[in-house]
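>>> Need a 3D model of the sequence below.
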Amino acid sequence: MGFLDGILYVIPAVLLAMTVHEYAHAKMAHSLGDNTAQREGRLTLNPLEHVDPLGLLMLIIVRFGWAKPVPINPFNFKGNRDAGIIKVSLAGPLANLALAFVSLVLLRVVATIGASLPLQSDLLGVIQALQTFFMLLARLNLYFMVFNLIPLPPLDGSKILTSVLSPKARMQYQQVEAYAPLILILLLVTRTLPRILVPIAETILSTLFFIVFGII
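This next block holds a predicted model:
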């Protein structure tokens, strides 16, 4: 696959992963009583409302990036505020996990159709392209999920961790926020982050692949 061909697969996969992730945040916040994201046009599956240009570029180039954070106001949440923050923060990564699973199911469907076609079929090229795309879509969603669960501000993992810490520990942890971008850059430059996250994402991918192709 050439560079340009790869971009044609990567860009729509990245847009789908980002859009589903951010929409899930907005939808969960809305279900808890906060309509901040809705007022700002973020309760939508339109990718243009969620894309951060730099984050998109980084995700395409190094497979780790970000979208525009969905604005929420935890004071509008019904019930326990910290529990609401955890639910909203988990909604995005779990949506990516679900989309990865659906992608592999579609991959199996397409592969089954392809196996039934004659070798001379004109559709084999389309089948191969769809297989490539669905595999990439599953992988990127899992990378996006695992990356966003890193407990560094402003990623989802930091919000989850902050919500379960004691007030004193929370104040100490929040002091890390100013240094979080630098820490992430150092982790990327030293390739520490990929060495940790890629095996985790690939292990989850292998597990899902086995579930879809080995059991279902």
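>>> For the rest of this, base every contact and every neighbour count on C-alpha atoms.
OK.
>>> Could you pull up the contacting residues of the residue sitting nearest the centre point of the chain?
The residue lying closest to the centre of the chain (Cα atoms, centre = their mean) is F144, at 3.4 Å. Contact partners of F144, counting by Cα atoms under 8 Å, 6 or more residues apart in numbering, are 17-18, 64-65, 93, 96.
>>> at 7 Å instead, please
Shown in contact with F144 (Cα atoms under 7 Å, 6 or more residues apart in numbering): F64.
>>> Tell me the spacing between it and V109.
According to Cα to Cα, to the nearest Å, F144 and V109 sit 24 Å apart.
>>> ditto for V10
From V10 to V109 the distance is 21 Å (Cα to Cα).
>>> With P154 instead?
With Cα to Cα as the criterion, P154 and V109 are 37 Å apart.
>>> quick one: which of the two has more around it?
Between P154 and V109, counting by other Cα atoms under 10 Å, P154 is the more crowded of the two (15 against 12).
>>> tell me the secondary structure for the more buried one?
coil (DSSP: H, G, I helix; E, B strand; the rest coil).
>>> Just checking the distance from the helix or strand containing I204 to the centre of its chain.
Assessed by DSSP states H and E, I204 sits inside helix 192-210. Distance of helix 192-210 from the chain centroid (Cα atoms, centre = their mean, to the nearest Å) equals 13 Å.
>>> Pull out the buried residues from that helix.
193-194, 197-198, 201, 204-205, 208-209 (16 or more other Cα atoms under 10 Å).
>>> Take those residues and lay them out in JSON lines including distance to L124.
Shown next, in JSON lines, are the buried residues of helix 192-210 (distance: Cα to Cα, whole Å):
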{"residue": "L193", "distance to L124": "38"}
{"residue": "P194", "distance to L124": "34"}
{"residue": "L197", "distance to L124": "34"}
{"residue": "V198", "distance to L124": "31"}
{"residue": "A201", "distance to L124": "29"}
{"residue": "I204", "distance to L124": "29"}
{"residue": "L205", "distance to L124": "25"}
{"residue": "L208", "distance to L124": "25"}
{"residue": "F209", "distance to L124": "22"}
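>>> Another sequence for comparison is provided below:
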Amino acid sequence: MDTFTELQLFALFAVPVLLAITVHEAAHGWVAHQLGDHTAHQRGRVTFNPLRHIDLIGTLLIPALTFFFAGLLFGWAKPVPVNARNLHHPRRDMAVVALAGPGSNLLMAALWGFGIQAGLLLDPVNHWFAVPLIYSGAAGVLINVFLMVLNLVPLLPLDGGRVLNSFLPPRLAAIFSRLEPFGLLILLLLFVSGLLSSVLLPLVRWTIELLPGSRIVIDLFFV
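The predicted structure is shown next:
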């Protein structure tokens, strides 16, 4: 990736990032809709239109700043509204709704991996089409796996925190929920300190190694 300028790299990652965030949030809303809460559906959030999920600061400004100054993409979208009281089994279903986002990212990572393999097969026939497909596929695998692993961190308001909160005894869950207003600040501090990357990157690499096209992704981003 050293042959690409920062602007080219940003353009390469733009589509995978938008898709990763959009499908992630839409998956939350769709699963909540299936389980009895129609809040997100009524507000137009069960959609693949990225404009419905973009947060000007979290989706645009922060990722641009962290990419150009730290070399990593970090950001968030507008959270999909879910009313747990409307779910058939509130505590259990909230965990299922939370896991839908990371699950969609794992599925997209696999699809991008197959895109890499398709690009490798097409390369001898149409090099100009194959190369962007391979690089975009690699970016798609990386960003979706990173987003999946990041969101599984057991810290509110992340999906991992929602899952943990669903399984804690009610009294402990109430105490844990009080940390949610500080969750994003804690996450940013962990990110800036480098602790977050030191924990997440090995997990990201291990997950990538299980996916199609993994050799290309590892060679591009981890060597």
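>>> one step back: how about the residue nearest to the centre of structure 1, what's its match in structure 2?
Matched by TM-score structural alignment, F144 of structure 1 corresponds to L147 in structure 2.
>>> Would you mind measuring from its match to L203 of structure 2?
Look at L147 of structure 2 and L203 of structure 2: by Cα to Cα, they are 12 Å apart.
>>> Please give the centre-to-centre distance between stretch 35-46 of structure 1 and its chain.
Centre to centre, stretch against its chain (Cα atoms, centre = their mean), the figure for stretch 35-46 of structure 1 is 18 Å.
>>> just stretch 122-141 of structure 2 next, same as before
22 Å.
>>> ok, residues contacting it?
12-13, 16, 109, 112-113, 115-116, 119-120, 216-217.
>>> give me that answer again for 6 Å
Under the contact criterion Cα atoms under 6 Å, 6 or more residues apart in numbering, stretch 122-141 of structure 2 has outside partners 12-13, 16, 109, 112, 115-116, 119, 217.
>>> list the buried ones in that stretch?
122-123, 130-131, 133-141.
>>> now swap in stretch 103-122 of structure 2 and tell me
Result for stretch 103-122 of structure 2 [16+ other Cα under 10 Å]: buried residues 103-106, 108-120, 122.
>>> Tell me which of the residues you listed fall in helices.
103-106, 108-120, 122 (DSSP state H).
>>> S166 of structure 1 corresponds to which position in structure 2?
The equivalent of S166 of structure 1 in structure 2 is P169 (alignment by TM-score structural alignment).
>>> picking up where we left off before, distance to G29 of structure 2 for the buried residues of stretch 122-141 of structure 2 - can I get that in TSV?
Formatted as TSV, the buried residues of stretch 122-141 of structure 2 follow (distance: Cα to Cα, whole Å):
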residue	distance to G29 of structure 2
L122	36
D123	38
A130	34
V131	35
L133	30
I134	31
Y135	30
S136	27
G137	26
A138	27
A139	25
G140	22
V141	23
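>>> Which ones among the residues you listed lie within helices?
Per DSSP H, the subset of the buried residues of stretch 122-141 of structure 2 in helices is 122, 130-131, 133-141.
>>> Tell me the one of the residues you listed nearest H38 of structure 2?
Distances from H38 of structure 2 to those, taken as Cα to Cα, are shortest for G140 (29.9 Å).
>>> any idea how far the closest one is from A110 of structure 2?
G140 of structure 2 is 9 Å from A110 of structure 2, by Cα to Cα.
>>> quick revisit: hmm, who's touching the helix holding I204 of structure 1?
So helix 192-210 of structure 1 is contacted by 142-143, 187 (Cα under 6 Å, 6+ apart).
>>> and if you look at stretch 39-48 of structure 1?
19, 23, 26, 37.
>>> Return the residue of structure 2 aligned against V51 of structure 1.
V51 of structure 1 maps onto I54 in structure 2, by TM-score structural alignment.
>>> So the residue lying closest to that match once chain neighbours are set aside, which state does it fall into?
Nearest residue to I54 of structure 2, sequence neighbours excluded (Cα to Cα, 6 or more residues apart in numbering): A77, at 5.3 Å. Counting by three-state DSSP, the backbone at A77 of structure 2 sits in coil.
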